[in-house]
Structure formats: C-alpha cells, structure tokens
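> My questions concern the predicted model and sequence given below.
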Amino acid sequence: MKKGVLLVNLGSPESPTPKDVKPYLDEFLMDKYVIDVPYLLRALLVRGIILRKRPENSAEAYAKIWTDEGSPLIVFSKRMHQKVKNLVEAPVALAMRYGTMTIEKGLQELKDQGVTDVMLLALYPQYAMASTTTIWALADELVASKFPEMKLTKVPAFYNKPDYIQAQANSIKKHLEGFDYDHLLFSYHGIPKRHIRKTDVTKSHCKINGTCCDIASPAHEFCYRHQCFETTKQVVKLLGIPEGKYSQTFQSRLAGDKWLTPYTDVEINKMPEKGITKLAVVTPAFVADCLETLEEIAMRAKEEFEEHGGKEFLAIPCMNDEDEWCEVVANWIKEFEK
C-alpha cells in the first residue's frame, strides 16, 4: 500500500462578495454536524432566516481581511502545505471541508499518485463535531462511494501532543516579545453546549459544571471543552505564566442557543475596568489565521477593548506556516510513513 496524506481545514468563499459568500455559508450551515437539528428545521433556520442578511454582513467582514492572494485561511494553508511537502517523501494533498477545494478533489489527487493508505489530518487541535467529525464523516462517505481501494487513518485531536504544545508555546512567546502585557487571553471558538453532551462517549460524564473537565474520563477523548482547557494549561505551564495573568474564553456564537462560556467579547469588554489595559489574545483553536482571528479578534475585539478604556491590544497570529509548526506536522507524517 502506498501512503499519502490529506490535510483538511475549514474552507473559504471564493471572494468577499455576497454572491460567493452565500453558497459557502449555505454549505457550511446546512451541515448536520454544524447545526445539528432535523433537516427541515435546519433549512428553515438557515435558508429562511440566516441567509437573508448574513451573506452581506459576512462579505463585509471578509472584505476587511482579504489579501491580494485571496482568503488568508487558504493562503496560509497553502504555504504550510508546500513547506510540509518539502519535508517529507509521501504525497501530501490539501483540501477544505467547504468551498471548491473539496475533500473529494484531495483524495483524487492522492489516488492519481497511486496512494491507497491515507493519513487524514483535520487541522483542528481540539476535537469537535462541527470541525473534526464532519471531516471524518465526509471522508468516510467518499471512500465508501468513490475510493473503495483507499484506507483512511484518522489522526486524533492533537491538543495535548508535546510537540504541538511546544510549537504553540514558542509561537506565543515570540510574538509576546517586547509587549508588556497585563493579561493573556486564550480565546477558543465556541460551540453549543449540547455538542459536548452529544460527543460524551460515557453519556454521563460531561456536566459542564466546572469540575468534570478535571476528572479523568474516557469522555475527554472527544470533549472539546476539556481539550481547550488542557491546551491552555500545558501552554501556560511551558511559558511560566502565573495564575491571574491569563484566562480562557469562547468566541463566535449564534443567538438563541446555550454556548460554551465565558464569552470572549463580554470578558474583553470588562477587562479595562479591572485594570487590564494591555491585553494579548491568542486563538489556539485555529492553526491558520481566518475570519474569526483576523476580523473578530484583531479588528472588532481590539476596537471594543479600546472603546471600553483599553490602551494596548495584541492579537497573536496563529502558527500559520511557521517553520516549527510545519516540522511538527512533517514529523507526524514521517511516523506514519514508517
């Protein structure tokens, strides 16, 4: 069997226009792993309500971060992909869960190179239904229907792998140099609380009560909340940041549902009155900068922080195509090649 690798990230619209943003959002929000309600209700919610106004608003946000090369997420992912390819022998393809860079195209690219054993790496450090599960599920469907000669080897969430933690810590340390911060905020993408309970393999452990994430359980293998806390804990330990000088929040939520708390925007806006006027924010749920890191945090959160009395705001970039991060991924691939 010839081995190959498929790297998969979220995806992006083709352009920052409502015309291209709308079909992208439709594909994304109609995913049953993202909005996990019955199809007819999901269609009513997405196509009857959300897609009436959100494409225009999202297009405006995308336009703020768009580069001459295109979507930052795609640009950084392609750069990282090229660096990783140069470090390994196995064929490596890049795909996106949504948009035109499909997983099917990625698998076909590997098939054309004779690959039959595929290492599937979802580029999300922490496991979640709306990210990891949907990639795995679609890849399984495609292999069963169109690539039956292929075998998938799915890489588990790497939130606590020592080499990932070291690379993340080193990246943060590098960007913090020269910035005398009062507080370091770890902001993770939010998910509905029901997703935590749905992925609880024990069906009883995840209470989201402030203590369950600290009690050892098989549920932690698929618990996004626990994995976020664990990433923060391990990175903070390596950086030597004392208690009280860091915290963790969750960003990006839809109204009308109970999402993981505390909320990033709410907490950031309260910080200046607590004496935190120099704030650094890192987003370890992402490995490549995207709308949520560049527009929501580096622009919108910064503006609101300053409006509430904040003086200095540093949005720490994702690892993107940093050499150490690319080498970490390459080393995982080399282990797979053995």
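Perfect, thanks for sending it.
> CA only for contacts and neighbour counts going forward, please
Noted.
> The residue nearest to Pro262 when sequence neighbours are not counted: what's it in contact with?
Closest residue to Pro262 apart from its sequence neighbours, by Cα to Cα, 6 or more residues apart in numbering: Thr249 at 5.2 Å. Applying Cα atoms under 8 Å, 6 or more residues apart in numbering, we find Thr249 in contact with 185-188, 261-264, 267.
> Can you select the buried ones from these in PyMOL?
Those of these that count as buried under 16 or more other Cα atoms under 10 Å are selected in PyMOL with:
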select buried, resi 185+186+187+188+261+263+264+267
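> which element is the residue nearest to Pro262 on?
strand 246-251 (DSSP states H and E).
> so what does the helix or strand just after that strand touch, helix or strand wise?
Next in sequence after strand 246-251, counting helices and strands by DSSP H and E, comes helix 264-270. Counting contacts by 3 or more Cα pairs under 8 Å, 6 or more residues apart in numbering; DSSP states H and E, helix 264-270 is packed against strand 246-251, helix 302-307.
> ok now stretch 118-131, how far from the chain's centre?
Centroid separation for stretch 118-131 versus its chain: 9 Å, with Cα atoms, centre = their mean, to the nearest Å.
> And it, what's buried?
Here stretch 118-131 shows 118-131 as buried, counting by 16+ other Cα under 10 Å.
> do the same with stretch 19-37
Residues of stretch 19-37 classed as buried under the neighbour-count rule (16+ other Cα under 10 Å) are 20-26, 28-31, 33-36.
> Any idea how far the helix or strand containing Ala43 is from the middle of the chain?
Assigned by DSSP H and E, Ala43 belongs to helix 39-45. On the basis of Cα atoms, centre = their mean, helix 39-45 sits 25 Å off its chain's mean C-alpha point.
> and the comparison structure, right after this:
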Amino acid sequence: MSNNNNASGNAFGVLLVNLGTPDEASPAAVKRFLSEFLHDPRVVDMSRWLWCPILHGAILPIRSPKVAKLYQSVWMEEGSPLLVYSRRQQQQLAALLDVPVELGMTYGNPSIRSGLDRLKQQGCKKVLVLPLYPQYSRTTTAAVFDKVAKVLKSQPEIPELRFVNQYYDHPAYISALAASVTDYWQVHGQPDYLLCSYHGIPKRYADLGDPYPEHCHGTTALLAEKLAMPREQMSMSYQSIFGREEWLKPYTEQTIADLAKKGVKRLDVMCPAFSVDCLETLEEIAEQCRETFLEAGGESFHLIPCLNDNPAHIELMAALVRQHSQGW
C-alpha cells in the first residue's frame, strides 16, 4: 500500500486508539489517569455537580493507591502492558502496510492529539481512525470519536476522516480469536469449560440504546461456531463492575464461582473485548478470578492471552484498514 504516499501530499494515515494507561505505577500517576477517565460523561453520565465531589472527595483518594499497587503487580520492564503491546501493534501494522500508523490513547499518553499531530507532520490529509474495540460502546468507541472531534475543533484545516465503528463479527477477528484458543489448547490441553469475559457497562446504557451487549453475544456465538464448541461448555459474562447501579449480567466473578460449584475442574477464560492484555486481564482475571475459582472448589484456571501483537491480529487490523480506506 506504499503508493498512497503520493507526490500531491494526499497521503492517508492510520490512528490506532486504545483506552490508555497511567504513565507510571504510582498513586499520583494513577490518580491523574483515573481523573481524566472518570470525568468523561461517556463513561459516567451522572450530573457533574453531583459526580465531581464524589470523584474528588472519595473515589480518587481511596482508589488511586489501591489501583497503583495492582498496576505495580503487572508492570513490565518496558512499561504498562497496555502501552507496550499497543506500541508493538502500531509498529508491526506500519511495517505490514507501509503507511503512517500512529498511536493515540483516549486518556493519558500518547494522546489522540499527539497522534493526529504526528500524522499531520507526515503529510497525511486523510486519516482512518481505528479504535481497538471490536464491540461498539458509547463508553469506548464513542468516547474516541468525541476526543478526535474535540482535537480537530480548534484546527483551521481538518483531515478527511473515516472511522471504524466496530468489527465484532469480522471473519478475520473471529478467526484470530479461534486460532488463539486452539493454539493455546494444543500446548496446555483443553478445559472443561471456556468463558468469554467482556468488560461490563451499566445496564442502563444498554437500555438507552448502546448495542454493546448484542455485539458481545454476536462475537461469542460466532466464536463458539468457529471452535465447534458445545454451548453447554462455553458462555459469556461481564467483568470490571464499578459503582452501585446494576451492570450487564451475568457478572464474571459470580459466574466463575458458580462454575466451580457445579463441578467444573478446569476453567479457561478469554477476554475478546480487550485487544491487548492489561490490568483487567492480567490482574483482575488471572489473579483475582483465579483465586475465586480455586476457593469455590475449582482445580485449574487458565487465562488465554489477548490477541496482543499476534500476527493474525495484525493481519486483521490490516484487513480493516484496506477495507475502510478503499478509494484513498
């Protein structure tokens, strides 16, 4: 695709976007990150005059030191797992496509603004925004759109934009997920049960029209079909529940405990909504949920890694770029 960088300065570039991560595993850095994240009305839509005192008076002071310790337990030599794997994705996709590919995070660094600026410096008059969320949600994908629009709002000339809304049912995505499972099983053997755990959202958001649960169910059904997995040996649940209101159910931790109590001895869990391993997979699932499963009577618990920089995942991203940049 290298011929896109033509002499007329009409090049197109790709902005990969993920949620973001603290700059370091310290309470201060975590507090900065959580403050930006939890201030977004797409994430918490409570009235600001009610929410901000709760956020700054209770949540940030109490949660930041606790979450910093959790980050410390998964931090890699090169930095936060989410950023390390995202950088690898960016570099490998750029090499495969031979077009400018930059990385931006909805919250924290590198910012969406810096990613768009770098594409502009490389002469990109057209930008394909690829949020790395297979299943659309207002809390993730729409938040990326908002941030891109906010950045461009103050600029005299904006690039021609295209935006990938979702790819939950893309054949290359389902194939990459299925291959990651079968590859894992070839090495570690098969479980009694496979659970797909997705990041949760408040049930109210779905009731108001967020299609996220339908997308999650769609991915799970297509994956079960691809794996030829009986549905009595495979299901889905929602993790990372926050606050007091009802979220999408069933909840992952309760589901895992129930499976152990029903006699499942070996449980494998995968997280299809996460494009890279991060705090929610490496600590919440691999540590907290493992403990829950073993305490409830289970014997063996495995986290199947996210797609990360797996070649099939990079090929999926390339397929999405080719599909959505047609005519450019």
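Thanks, I have it. Bear in mind the structure is a predicted one, so any value in this text is a computation, not a measurement.
> before we move on, the earlier item: TSV for the buried residues of stretch 118-131 of the first structure, including distance to Lys78 of the first structure and secondary structure?
Below are these laid out as TSV (distance: Cα to Cα, whole Å; DSSP: H, G, I helix; E, B strand; the rest coil):
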residue	distance to Lys78 of the first structure	secondary structure
Val118	19	strand
Met119	18	strand
Leu120	17	strand
Leu121	15	strand
Ala122	15	strand
Leu123	13	coil
Tyr124	16	coil
Pro125	18	coil
Gln126	21	coil
Tyr127	22	coil
Ala128	23	coil
Met129	24	helix
Ala130	22	helix
Ser131	19	helix
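> so who does the most centrally placed residue in the second structure touch?
The C-alpha lying nearest the average C-alpha coordinate of the second structure belongs to Phe274 (Cα atoms, centre = their mean; 3.5 Å). Shown in contact with Phe274 of the second structure (Cα under 8 Å, 6+ apart): 132-133, 198-199, 306.
> Can you find the partner of Glu69 of the first structure in the second structure?
Structural alignment (TM-score structural alignment) places Glu69 of the first structure against Glu78 in the second structure.
> Apart from its chain neighbours, what residue comes closest to that match?
Once flanking residues are discounted, Glu78 of the second structure sits nearest to Val84: 6.6 Å by Cα to Cα, 6+ apart.
> Check Asn320 of the first structure too.
Ala288 (4.5 Å).
> any idea what the one you found aligns with in the second structure?
That one, Ala288 of the first structure, aligns with Val276 by TM-score structural alignment.
> hang on, that match is in a strand, isn't it?
No. When DSSP: H, G, I helix; E, B strand; the rest coil is applied, Val276 of the second structure is found to be coil, with no strand at that position.
> Run through the residues that contact it.
By Cα under 8 Å, 6+ apart, the residues touching Val276 of the second structure are 81-82, 85-86, 306-309.
> do Gly13 of the second structure as well
By Cα under 8 Å, 6+ apart, the contact set of Gly13 of the second structure is 99-102, 119, 124, 126-128.
> cool, and Gln234 of the first structure?
160, 165.
> redo that, cut-off 7 Å
Ile165 (Cα atoms under 7 Å, 6 or more residues apart in numbering).
> which residue lines up with it in the second structure?
Matched across to the second structure, Gln234 of the first structure falls on Leu222, judged by TM-score structural alignment.
> Onto which residues of the first structure does stretch 92-102 of the second structure map?
Against the first structure, stretch 92-102 of the second structure falls on residues 83-93 (TM-score structural alignment).
> Repeat that for stretch 313-321 of the second structure.
Counting by TM-score structural alignment, stretch 313-321 of the second structure corresponds to 325-333 in the first structure.
> Just the buried residues of the matching stretch, please?
By neighbour count on 16+ other Cα under 10 Å, the buried set for stretch 325-333 of the first structure is 325-331, 333.
> thinking again about what came up before, in a markdown table: the contacts of Phe274 of the second structure, plus distance to Gly298 of the second structure.
Output for the contacts of Phe274 of the second structure, formatted as a markdown table (distance: Cα to Cα, whole Å):
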| residue | distance to Gly298 of the second structure |
| --- | --- |
| Leu132 | 33 |
| Tyr133 | 31 |
| Tyr198 | 21 |
| His199 | 23 |
| Cys306 | 23 |
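> And the helices in the first structure?
18-29, 39-45, 51-65, 72-87, 103-112, 134-145, 162-176, 193-198, 224-239, 264-270, 291-294, 302-307, 323-337 (DSSP state H).
> And for the residue nearest to Glu78 of the second structure, the neighbour number?
Look at Val84 of the second structure: counted by other Cα atoms under 10 Å, it has 19 neighbours.
> any idea how far the nearest residue to Thr134 of the first structure once chain neighbours are set aside lies from Ile297 of the first structure?
Distances taken as Cα to Cα, 6+ apart put Tyr33 closest to Thr134 of the first structure, at 5.9 Å, once the chain neighbours are dropped. Here the criterion is Cα to Cα, to the nearest Å. By it, Tyr33 of the first structure lies 25 Å from Ile297 of the first structure.
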